[in-house]
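[1] Sequence first, then the predicted structure:
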Amino acid sequence: MGPGKRALSPGKRSVLVALTVVCAVTVLAAPGTAFAVPSPTPSPSSSPTPVSNKDLEAVREKLDKLYHAAAVATDEYNAAEEAAEQRSAEIVALAKKIVKGQERLTELKKRAGAAAAAQYRSGGLPDEAKLMLSDDPGAFLDGAGRVLQGERATKGLLAEMTRTQEDLEQYAKDASAQWQKLEAGRKAKAAAQKKIEQQIKAAEQLESRLEKKEKERLAELEKEAAYKAQTAWLDSGILKDIKGKASEEGRKAVEYATKQLGKPYEWGAEGPKSYDCSGLTSQAWASAGQGIPRTSQEQWKQLKRIAIEDMRPGDLIIYNGDASHVAMYIGDGAIIHAPRPGRTVTVAGAGSMPILGVVRPDA
């Protein structure tokens, strides 16, 4: 406490915290959402005014939006990182081609120079004069044939030199284009990282304004929302139609994912100490010998889509309309996933979030 300031009484402190939470939610909520400050303002001797469930529900919804935006940005970051790795590899491959092409061009120039020197040493007389002056016309004709072959070989050398030079020019253009894409990807990655950090910071600031009991109530509201969604999904009778058994690869992927339970979520992480949602699923399937796309959106785009009633353990469930989240189905209506910042790899209900569809890596 700084000089000249008095500590607030417990009553005032509780009131101030409650008011701060309500005001914070008002500031961070979507446009058009309003919250009323408790009235009248309690006196210092009054009991602290708790944040209502309605306001906490608004906090929960706002947190969902912030973490969803962070998840979308995380997919953008991961996609940019994957593209950067691919383009870097292409640039290296092009550089190797350029080196080999330059070496080949140097060799061709030497051979062409040697051929030109040999032709120069043969003299400048026309072939008819050489034939008339020759003591052995037959030998001359044999030599003339070899000269003709040499000229053809020289033309071949020149043609190959031209092609090699053109290849080098094309390799250089391709490398330049890849460098430009790499730079654009670097900027996209940086922008995505900034967006992720902003969304997570806003969410953390919002949660930090809650007292311990309010955080506990907020956690209960999150569980209730997930339970309600899962119950509605199960009540549809879908589970009785899901009877698929895991493939050998799917069993290995589930086994890998299960071993990661309790490890923290970290955006952009692919293990072994932490994961984001698609980092977990991609590494689980890599452990089963099946490479799949890095991001949930690319997993949705590129992998074979399966009807929900046909899914089996190891299949991936893609969530939200923008495919911003992914989890691994493990059977009995359950999933393993890395939920969001501040959470750990956990088991949850497959229907606890809005399902976009199901994909199968080992189709």
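    Now that the structure is in, tell me what you want to look at. Quick caveat: nothing in here was measured; it's all calculated off a predicted structure.

[2] From here on, just use CA atoms for contacts and neighbour counts.
    Will do.

[3] list the contacts for Thr344?
    Contacts for Thr344 (Cα atoms under 8 Å, 6 or more residues apart in numbering) come out as Leu261, Gly262, Lys263, Pro264, Tyr265, Ala338.

[4] Of those, grab the buried ones for PyMOL.
    In PyMOL, this line selects whichever of the contacts of Thr344 come out buried by 16 or more other Cα atoms under 10 Å:
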select buried, resi 263+264+265+338
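
[5] Closest one of the contacts of Thr344 to Trp285?
    Closest approach to Trp285 among these (Cα to Cα): Ala338, at 15.0 Å.

[6] separation between the closest one and Glu298?
    To Glu298, Ala338 is 17 Å away according to Cα to Cα, to the nearest Å.

[7] Mind naming the longest helix for this protein?
    helix 137-208 (DSSP state H).

[8] what's that helix packed up against?
    With contacts defined as 3 or more Cα pairs under 8 Å, 6 or more residues apart in numbering; DSSP states H and E, the packing partners of helix 137-208 are helix 10-28, helix 53-121, helix 127-133.

[9] doesn't Ile330 fall inside a strand?
    Yes: assessed by DSSP: H, G, I helix; E, B strand; the rest coil, Ile330 belongs to a strand.

[10] from what I can see it touches Leu316, true?
    No: using Cα atoms under 8 Å as the test, Ile330 is too far from Leu316 to be in contact (9.4 Å).

[11] Would you mind putting the helices and strands packed on helix 137-208 into TSV with distance to Ala229 alongside?
    As requested, the helices and strands packed on helix 137-208 are exported to TSV (distance: least, Cα to Cα, whole Å):
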stretch	distance to Ala229
helix 10-28	25
helix 53-121	15
helix 127-133	96
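
[12] closest one to Ala203 among the ones you listed?
    Closest to Ala203 of these, according to Cα to Cα: helix 53-121, at 5.7 Å.

[13] now the closest one against helix 10-28, angle please.
    Angle of helix 53-121 versus helix 10-28, following axes from the mean of the first three to the mean of the last three Cα atoms, to 10 degrees, is 50 degrees.

[14] helices or strands up against helix 53-121?
    Judged by 3+ Cα pairs under 8 Å, 6+ apart, the packing partners of helix 53-121 are helix 10-28, helix 137-208, helix 212-235.

[15] and it with helix 137-208, angle?
    170 degrees.

[16] thinking again about what came up before, between Ile330 and Leu316, who's got more neighbours?
    Taking neighbours as other Cα atoms under 10 Å, Ile330 and Leu316 compare with Leu316 leading, 30 against 26.

[17] measure the residue nearest to that one when sequence neighbours are not counted to Leu133 for me?
    Nearest non-adjacent residue to Leu316, counting by Cα to Cα, 6 or more residues apart in numbering: Met328, 4.6 Å away. Note on Met328: its distance to Leu133, by Cα to Cα, is 90 Å.

[18] another one to put next to it:
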Amino acid sequence: MSKRSTTTMAAVALVCAVTVLTAPGAAFAAPSPTPSPSGSPSRNPSGTSSSTPSSALKNADLEAVRKKIDKLYHDAAVATDEYNAAEEKADKQSVEIVKLAQKIAAGQKKLDRLESSAGAAAREQYRTGGIPREAQFMLSGDPQQFLDNAGRAYQGQQATKNLLSELTRTQKDLAGYAEDASAKWKDLEEGRKKKAASKKKVEKQIKEAQALEGKLEKKERERLKKLEEDAERKAQTAWLSSGVLKEIDGKASKAGKEAVQFATAQMGKPYVWGAEGPKSYDCSGLTSQAWAAAGTLIPRTSQEQWKQLKHVDIEDMRPGDLIIYFDDASHVGMYIGDGAIIHAPRPGRTVTMAGAGSMAILGVVRPDA
């Protein structure tokens, strides 16, 4: 989709009440099964028994399906954050391992040079028959020469002592670098296992949600989408009814405007978990890349964005700020003004505009505080 100018923001208030984001819901109690006339209950897509055929699901049953799908996608979002965090950590550890390898290589060269110097000193001592230079000077018979050479002998002793000390220190440094590198490799391997486990979890949750939705017929999918929109509209209306927009009048910073422009230009691109662009994004991939485009590096995941970035009150937020959602900080969107956000909702959706209050807000953070 082409990049939208900031002049479109005046129209946001008209559309933010109708959003396309599925707001993750809490776990629910499945409806009680209704016996069929034949006594053999059929299965409906919510995973419960019902005499009602799939094409005629009651609203209560369809709402149960919606909640279950929401929970599956919410769990997938949490696992996606775990995967992204493991990936980010692995990238940092890889850089650290490379730096350690460079230190080890440089230290080895230094050690080789020091050992060569120490070997030369040993050969010199052997050449003189093991008689210390000062003893040789004392036997020279020339007092002035003795005094001159004694000074040089002292300097030689100090140089040898320093050489041995540096040799010992370099060996110790190399041992430390090797130990650190070994620990980093161990952490990297553990991170790889966590990443693989998170990936498996994400794919499992998404597959279950898609399978559940896939059991619905076309008309039921349309009803399901309407239920989603109704839930979002209700949440957004309640948020707007609180009068919060009367308090929000913050102006975007220069970097904030650039971040909003970047995010707006991504509208229409698909959500793909773990993606950071340029063709697809997940929620925190979009926000982190938008701020990177504005010249500010922020954490990769929504949970770390919540932990590390400066918190601001909702009434003080301005375009470009990030709104973190749900108690576990599993989702994030970028505030663009007029009560709206741009975000990457979930699998099967695209980067879109939504009401800022259409989901449960945990808090607001500012990347360029």
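    Ah, there it is. None of the values given here were measured: they were computed from a predicted structure.

[19] hang on, the earlier thing: quick check: which of the helices and strands packed on helix 53-121 of structure 1 is buried the most?
    helix 10-28 (a mean of 18; mean count of other Cα atoms under 10 Å).

[20] and that helix, what other elements does it pack with?
    Short answer (3+ Cα pairs under 8 Å, 6+ apart): helix 10-28 of structure 1 packs on helix 53-121, helix 137-208.

[21] how about the ones you listed in a markdown table, adding distance to Val27 of structure 1?
    Output for the helices and strands packed on helix 10-28 of structure 1, formatted as a markdown table (distance: least, Cα to Cα, whole Å):
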| stretch | distance to Val27 of structure 1 |
| --- | --- |
| helix 53-121 | 11 |
| helix 137-208 | 10 |
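
[22] Alignment lookup: the residue nearest to Leu316 of structure 1 to structure 2.
    The equivalent of Met328 of structure 1 in structure 2 is Met334 (alignment by TM-score structural alignment).

[23] What separation is there between its match and Ala231 of structure 2?
    For Met334 of structure 2, the distance to Ala231 of structure 2 (Cα to Cα) stands at 21 Å.

[24] Also Leu297 of structure 2?
    Distance from Leu297 of structure 2 to Ala231 of structure 2, counting by Cα to Cα: 34 Å.

[25] And the helices and strands packed on helix 137-208 of structure 1: which comes nearest Leu148 of structure 1?
    Among those, helix 53-121 comes nearest to Leu148 of structure 1, with 10.5 Å by Cα to Cα.

[26] and that closest one, which stretch of structure 2?
    Counting by TM-score structural alignment, helix 53-121 of structure 1 pairs with residues 59-127 of structure 2.

[27] same check, this time on stretch 259-273 of structure 1
    Under TM-score structural alignment, the match for stretch 259-273 of structure 1 in structure 2 covers residues 265-279.

[28] Give me the mean distance between stretch 80-99 of structure 1 and structure 2.
    Aligned to structure 2 and superposed, stretch 80-99 of structure 1 gives a mean residue distance of 0.3 Å (mean Cα distance after the TM-score superposition for structure 1).

[29] So which bits of that stretch are buried?
    In stretch 80-99 of structure 1, counting by 16+ other Cα under 10 Å, buried: 80-84, 87-88, 90-91, 94-95, 97-98.

[30] which among the residues you listed gets closest to Tyr256 of structure 1?
    Proximity of the buried residues of stretch 80-99 of structure 1 to Tyr256 of structure 1 (Cα to Cα) peaks at Glu82, which lies at 22.3 Å.

[31] what sits against the closest one?
    Glu82 of structure 1 neighbours (Cα under 8 Å, 6+ apart): Arg294.

[32] Identify the residues contacting Gln305 of structure 2.
    Listed by Cα under 8 Å, 6+ apart, the contact set of Gln305 of structure 2 reads Ile298, Pro299, Val365.

[33] Most neighbours of all those, which one?
    Val365 (23 neighbours).

[34] Return the residue of structure 1 aligned against that residue.
    Correspondence of Val365 of structure 2 to structure 1, assessed by TM-score structural alignment: Val359.

[35] Against Lys109 of structure 1, how distant is its match?
    On the measure of Cα to Cα, Val359 of structure 1 and Lys109 of structure 1 end up 56 Å apart.

[36] In strands, which of the contacts of Gln305 of structure 2 appear?
    Among these, the ones falling in strands (DSSP state E) are Val365.

[37] How about residues contacting stretch 141-148 of structure 2?
    Counting by Cα under 8 Å, 6+ apart, stretch 141-148 of structure 2 makes contact with Glu134, Phe137, Met138, Ser140, all of which sit outside it.

[38] for these, which one is nearest Tyr73 of structure 2?
    Distances from Tyr73 of structure 2 to those, taken by Cα to Cα, are shortest for Glu134, at 82.7 Å.

[39] so who does that closest one touch?
    The contact partners of Glu134 of structure 2, by Cα under 8 Å, 6+ apart, come to Phe146, Asn149, Ala150, Ala153.

[40] which one in structure 1 is aligned with the first one?
    With TM-score structural alignment as the criterion, Phe146 of structure 2 lines up with Phe140 in structure 1.

[41] Tell me the spacing between that match and Ala116 of structure 1.
    Per Cα to Cα, Phe140 of structure 1 is found 20 Å from Ala116 of structure 1.

[42] and what of Ala95 of structure 1?
    Counting by Cα to Cα, the gap from Ala95 of structure 1 to Ala116 of structure 1 is 31 Å.

[43] Leu131 of structure 1 now?
    22 Å.

[44] Asn320 of structure 1 too?
    Counting by Cα to Cα - Asn320 of structure 1 and Ala116 of structure 1 are separated by 71 Å.

[45] Stretch 199-207 of structure 2 maps to which residues in structure 1?
    Matched against structure 1 by TM-score structural alignment, stretch 199-207 of structure 2 falls on residues 193-201.

[46] Distance from the chain centre to that stretch, please.
    How far stretch 193-201 of structure 1 lies from its chain's middle: 16 Å, per Cα atoms, centre = their mean, to the nearest Å.
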